[in-house]
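>>> Sequence first, predicted model second:
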Amino acid sequence: METVRTGADVLFILLGAIMVLAMHSGFAFLEVGTVRKKNQVNALVKILSDFAVSTIAYFFIGYSVAYGTSFLVGADVLVGKSGTGFAVQGYDLVKFFFLATFAAAIPAIVSGGIAERAKFGTQLMATAILVGLVYPTFEGMVWGSKFGFQDMMKGLFGVGFHDFAGSVVVHAVGGWIGLAAVLMLGARLGRYRRDGRLVAIPPSNIPFLALGAWILSVGWFGFNVMSAQVVADISGLVAINSLMAMVGGIVTSLLVGRNDPGFVHNGALAGLVAVCAGSDVMHPIGALATGAVAGGMFVWLFNQCQIRWKIDDVLGVWALHGMCGLMGGIACGVFGQESLGGLGGVSLGAQITGTLGGAAFGLVGGLAVYGGLKAAFGIRLSDEEEFAGADLSIHQIGAYPEDAISVHDDGLAMSVHASNAAAKRSA
């Protein structure tokens, strides 16, 4: 029976890891649908490459930073056949896989904010540093025993800081790192006129944007429910709270966003971001309220950033992940209370302290990483590269290469650039 139980736990968390891995395609398509056509290839390659670098950095450095566990031992030890420290049947390996998909969400979040003008190479460097050192430090503080953070919280408030599935650890930290990166990069060329007025840049493909949001929404039930990490701790409450928060975010973003499809699809994600922290302790009505607040807040903050504050955060990652994650961490301390139908065991004081600490940690870490890379290597494409688009400038191919083909008078298929050059020579 012990073997069966362990095998079930291995399969359970493996399925969760696969679901969260699939969410990264959602990040990719959400960005593809939002950016202009000349940057769609870059969005796809960037998310996939960031995931690969994240996994390597987390395997060799990050997981050890967070939990003090190293995988540099024999395979017999890793699967629990000899030695100590690792569970049998490779449970710790699939647990790493699951948590690695969380860690890789940090650069995937940042990617949406810095889209269309960030250098590819320096972004991969940033990914390695963020996932190898910055993110796992805070992860270890909240989900591990690093620096005695949780002991300190229990001493101050009687209970620890509660973040069941990462409203703060993943989303708020990632969103505030994203804000730092966006501020370091500056606005896209032509985003604002000389008088400061906003120049509209509509999404390039609403169906792709919607596809990305749907993939993320479905995968989120693995993100939240499988955060239990063992079969015995599965809770249907987490699933229904995730559902209620998602629909709450959709409804308010629909109303506040005046039927805008971009806001509606991101509103679902806003609700899911906010409910992660307290999805295991809230009443479903509390989860619905949390998601509803998050959906409306996202729309308002996105517009404030772009129009009033001149912060060119392309996908609104600070509003969506940074601020909705922050709100969700605090909402856990409100709607998790028994007096409001929750299961209790949370403290509003602990939630405010831990949440604000996570936001500050992400902002400072982001400024340090992107500030250092900016000084050392530069983090932004040249004006010429940005104008041509990241697809051609970095990857030498566009998302729709047939659009760049024209037929010359002699019947040969030539690129637009070659055709123009031939025309100039003939002139």
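Happy to help now that I have it.

>>> make it CA atoms for all contacts and neighbour counts henceforth
Will do.

>>> buried sites along the lengthiest helix in the chain?
Longest helix of the chain, by residue count under DSSP state H: helix 2-34. Applying a neighbour-count criterion of 16 or more other CA atoms under 10 Å, one finds 6, 8-34 buried in helix 2-34.

>>> In contact with V364, which residues?
The contact partners of V364, taken as CA atoms under 8 Å, 6 or more residues apart in numbering, are 177, 180.

>>> With A292 instead?
Applying CA under 8 Å, 6+ apart, the residues near A292 are 245, 247-253, 271.

>>> Out of those residues, which is nearest to L198?
Relative to L198, the closest of these is S253; by CA to CA it sits at 21.7 Å.

>>> just to revisit the earlier point, next SSE downstream of the longest helix of the chain?
Sequence order places helix 40-57 as the next helix or strand after helix 2-34, per DSSP states H and E.

>>> Show the contacting residues for the residue nearest to A8 when sequence neighbours are not counted.
Spatial nearest neighbour of A8, excluding adjacent residues (CA to CA, 6 or more residues apart in numbering): V231 at 6.8 Å. Going by CA under 8 Å, 6+ apart, V231 touches 8-9, 12.

>>> so how far is Y400 from D313?
With distances taken as CA to CA, to the nearest Å, D313 is found 25 Å from Y400.

>>> what does L272 give?
For L272, the distance to Y400 (CA to CA) stands at 33 Å.

>>> out of these two, which sits in the busier spot?
L272 (38 against 12; other CA atoms under 10 Å).

>>> what about that one, helix or strand, and which?
Assigned by DSSP H and E, L272 falls within helix 261-275.

>>> quick one: that helix to helix 2-34, angle?
Angle of helix 261-275 versus helix 2-34, following axes from the mean of the first three to the mean of the last three CA atoms, to 10 degrees, is 150 degrees.

>>> also this one, for the comparison:
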Amino acid sequence: MEQPLINSLWLLFCSLLVMLQQAGFLCLESGLTRHKNAINVAIKNIADFFLVILVYACFGHAFIYSVQSNGWFGAGELFGLPQFTTLFDSSFFIYQSLFCATAVTLISGAVAERMHFLAYLVLSLIVAIIVYPLYAHWAWNPRGWLAQLGFFDFAGAAVVHALGGSCALAAALVIGPRRGVFDRQQGYRPPSPSNLPLATLGAMFLLIGWIGFNGGSSGTLETVSGQIIINTLLAASIGITTPLLLDLIQRRPCNTLSMINGLIASLASVTACTNLIDANAAVLFALAGVFTMFIIHRLLIQLRIDDPVSAISTHLGGGSAGILMSATTAEVALGSQVIGLLTCLGWSFLSCFSLLSLINRFFPLRVSAEAEHLGLNITEHNAKSDLTLLLTAVHEQSTGDTPLAPLTVAPNSDVGTIAQAYNRLLARLRNEQQALKTQHDKVIEVTRTKDTFLTLLSHQVQAPIHSLARAVDKLIAVTPDDEQYREYQQAKTKLINLSVQLLDAREITNKNFTSNQQLFTCSALMAECSEQFQQRAEAKGLSWYSEIAATAGGYFLGDRGNIMRVLAILLDNAIRHTHTGSIHLLASLSSPENRDHCQLTFYVTDTGCGLPVEHQNAIFDWVYNNSQSTQGGLKMGLFAAKSLVDAAGGQLHFTPNPTIPHDSDDDLSRHDCGCQFHFNYPIKPCSKPRAARPPTPTALSMAHCLVADDMPVNQQLITDLLREHHIRYTVCSNGQQAVELINRHHFDLILMDSQMPVVNGLEAIRTIRCHYSKEQLPIITICSNSNQQQTDEHWLAGSNLILSRPLEGSCFINTIRGILQLT
């Protein structure tokens, strides 16, 4: 029947209003998602709109409103572009196509930020071709079985909103939540919206479109009452003010997202039968929609279902509430509404979920983790904004993919302001790095100067000290029982220890430790400790206890010198801080059955003043050791001891208020304070060496040694030892002379100093090794102060052995005997 022109114009006008909803969804979803995905969301809302219009024109409209329907399916001419003869029929087609487009586009927000663009278009086709037309045929075709049953849906509360929300729920379950939204420790952590003002503008567009939704659903202008428009505006007002009042009552900041979601849910609810209710009922419908939205929103979070724009809770919740509330009117029955709603939810959810799951098995619907991290603007559309370019440049520089460089500044924009701030920060960082590099270069130069000074000082000082020590040994050998000479022996030991400690700062701060492996026994080691420290302890009135566990007997191969250095530090520390009581020294062996992982354990226990609790954690700190020193000079102390033990692979521990580690008459429980240091030092158990025959002049006199050293004191010390054992020798003062003498004479052994003028020991060794192998001409390098780097260099150059001063007479001669394979 031909309709008046005014009715056709009214439908066209309402169609334009409904079309604004498409712009509303675009703004709403783009504003509520992150900036890196906003372009993708906008393109989806445009693409699905025109795709759905095309599909609806070719198939949907003819199927839904087929006059040859059997109640379940349409019949007749269902395919092909429509040909309408009247303006009203054309207007009605346009109006109804927008309903289908709205049902599809609201799904876009629920799957935002993680679904492939093409996969979303496939989902749009599934809803536009299968899901929507079939249910709309059942509900809105007068011959449809739901319409025949009495199901009533005035403007699409079920057909559009509940159906679209149900399809969105199915899609969200198939593709899963966004990464990082649900955290096990911190719970639900949704990203912040990129543009809330844009989202609010989208909500206003939706309200305007809803007036066309409800106003045009009456079909003609004559049947439109002003109450329909009033009910729509009242519902929107309730939807906005209800979340606002709840926030005020609970004294929370007003939540913009809750107000937007309340607006949409209340409008979806009143859409069900706004033509049948008055203003009071419209308020109740709106309240039902808002509270249903809140309930579903909480339920989705509990079930870890991610909905970036709350499309499921607002459209599914609001539309379902409106359909059920329609049964409160006299014209609508509750049974038909329940059946219609369950049919809508069951059909839309099951059809979408099953089809999407099947497709997802063969063609993944979700983007990769990397694409999700970068954003769908770039990965799906290669669309880059100023902010995206800025974030990409900062990310590349922060990960080291590109060098640090100033960013390109976009003038007169927020992004340009951020880029300018970044560039200023980068310039400041470069200036600070340059200043730090300058300071670092100065520190390196000072350290190099200090090392050079200490090396030269040790080379010049140690030689006369060792010569003096050698003279003292000769005096003691003549009159070993003289008390005065024993005092000379103690003074000699202290002097040698002082010369060794001169280099502690360099070795420890640079982590250059010298390791001299040699055979020793714990009994000899403990005797030396007692010789150095017992008299000093007893002079203060302290008792001295020294004990060796049964497992620590026998011979060991290890760094005896460094062990003595650690013990000397610990014993000196114990005696200085103990005024009454006793000093206990104990040695034991751990894991004696495992020869490859044996460790000697030494305990130094005292009854001294102890250490405050607040200082115990810093006891091995270098700064603490110097700050607590009451004597002048650099005090390495416990820091040096721990560094030496750590370098060897051992451990040094501190125990306050200890107990006696062995049975003795002195009981530490009588003292209130005291402390114990114990350390483990790796060693290797060895069998007792075979006793060597006394040196025979006939055996050693066969050897001819070349002594290369530039210091007369060192020459005298070495030649005295060689002369005592009838070893022939020739002396030179630099590496060049040594090479020349080797070319003219035959030598059995070279004793080479590492530091000499003209040509140093390292270069001389390299020259000699060009003509003689290690077997043909052994070389022993003698260093005043060696570190690991220097030791490695001499090994690589061709030294057979590297020795450090001071040289102990018997050990030195035994070393020569071993090198020359003499007995």
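Received, thanks. Treat the numbers as computed from the prediction; the structure is a model and nothing was measured.

>>> In the second structure, what stretch matches the helix holding L272 of the first structure?
Aligned by TM-score structural alignment, helix 261-275 of the first structure falls on residues 256-270 of the second structure.

>>> which residue numbers in the first structure go with stretch 698-717 of the second structure?
Under TM-score structural alignment, there's no match for stretch 698-717 of the second structure.

>>> Can you give the distance of that stretch from its chain's centre?
Taking CA atoms, centre = their mean, to the nearest Å, one finds stretch 698-717 of the second structure lying 60 Å from the centre of the chain it belongs to.

>>> and if you look at stretch 99-109 of the first structure?
With CA atoms, centre = their mean, you get 6 Å for stretch 99-109 of the first structure.

>>> Over in the second structure, find the residue span that stretch aligns onto.
Going by TM-score structural alignment: stretch 99-109 of the first structure matches residues 96-106.

>>> hang on, the earlier thing: can you tell me the SS state at the corresponding residue of the second structure for the residue nearest to A8 of the first structure?
Matched to the second structure by TM-score structural alignment, V231 of the first structure sits across from L221. Recorded secondary structure, L221 of the second structure: coil (DSSP: H, G, I helix; E, B strand; the rest coil).

>>> ok, now R188 of the first structure?
Using three-state DSSP, the structure places R188 of the first structure in coil.

>>> Would you map the helices across the stretch 51-200 of the first structure?
Counting by DSSP state H, counting those that start in this stretch, the stretch 51-200 of the first structure has helices at residues 63-67, 75-78, 91-103, 105-113, 120-129, 135-143, 149-157, 173-185.

>>> pretty sure S194 of the second structure is in contact with L32, am I right?
Yes. Using CA atoms under 8 Å, S194 of the second structure is in contact with L32, at 6.1 Å.

>>> Tell me the spatial nearest neighbour of M323 of the first structure, not counting adjacent residues.
Using CA to CA, 6+ apart, the nearest residue to M323 of the first structure is A172, at 6.6 Å.

>>> what residue of the second structure takes the place of the one you found?
Under the alignment (TM-score structural alignment), A172 of the first structure pairs with A162 of the second structure.

>>> Over in the first structure, find the residue span the longest strand seen in the second structure aligns onto.
If you go by DSSP state E, the second structure has its longest strand at strand 675-686. Across the first structure, nothing matches strand 675-686 of the second structure (TM-score structural alignment).

>>> chain center to that strand, what's the gap?
In terms of CA atoms, centre = their mean, the centre of strand 675-686 of the second structure is set 37 Å apart from its chain centre.

>>> Stretch 271-283 of the first structure now?
With CA atoms, centre = their mean as the basis, stretch 271-283 of the first structure stands 16 Å off its chain's centre.

>>> Buried by neighbour count: which residues of the helix or strand just after the longest strand of the second structure qualify?
Counting by DSSP H and E, the next helix or strand C-terminal to strand 675-686 of the second structure is helix 697-700. Neighbour-count burial for helix 697-700 of the second structure flags L700 (criterion: 16+ other CA under 10 Å).

>>> Show me what helix 697-700 of the second structure packs onto, helices and strands only.
Judged by 3 or more CA pairs under 8 Å, 6 or more residues apart in numbering; DSSP states H and E, helix 697-700 of the second structure has no packing partners among the helices and strands.

>>> make it 10 Å
With contacts defined as 3 or more CA pairs under 10 Å, 6 or more residues apart in numbering; DSSP states H and E, helix 697-700 of the second structure has these neighbours: helix 809-820.
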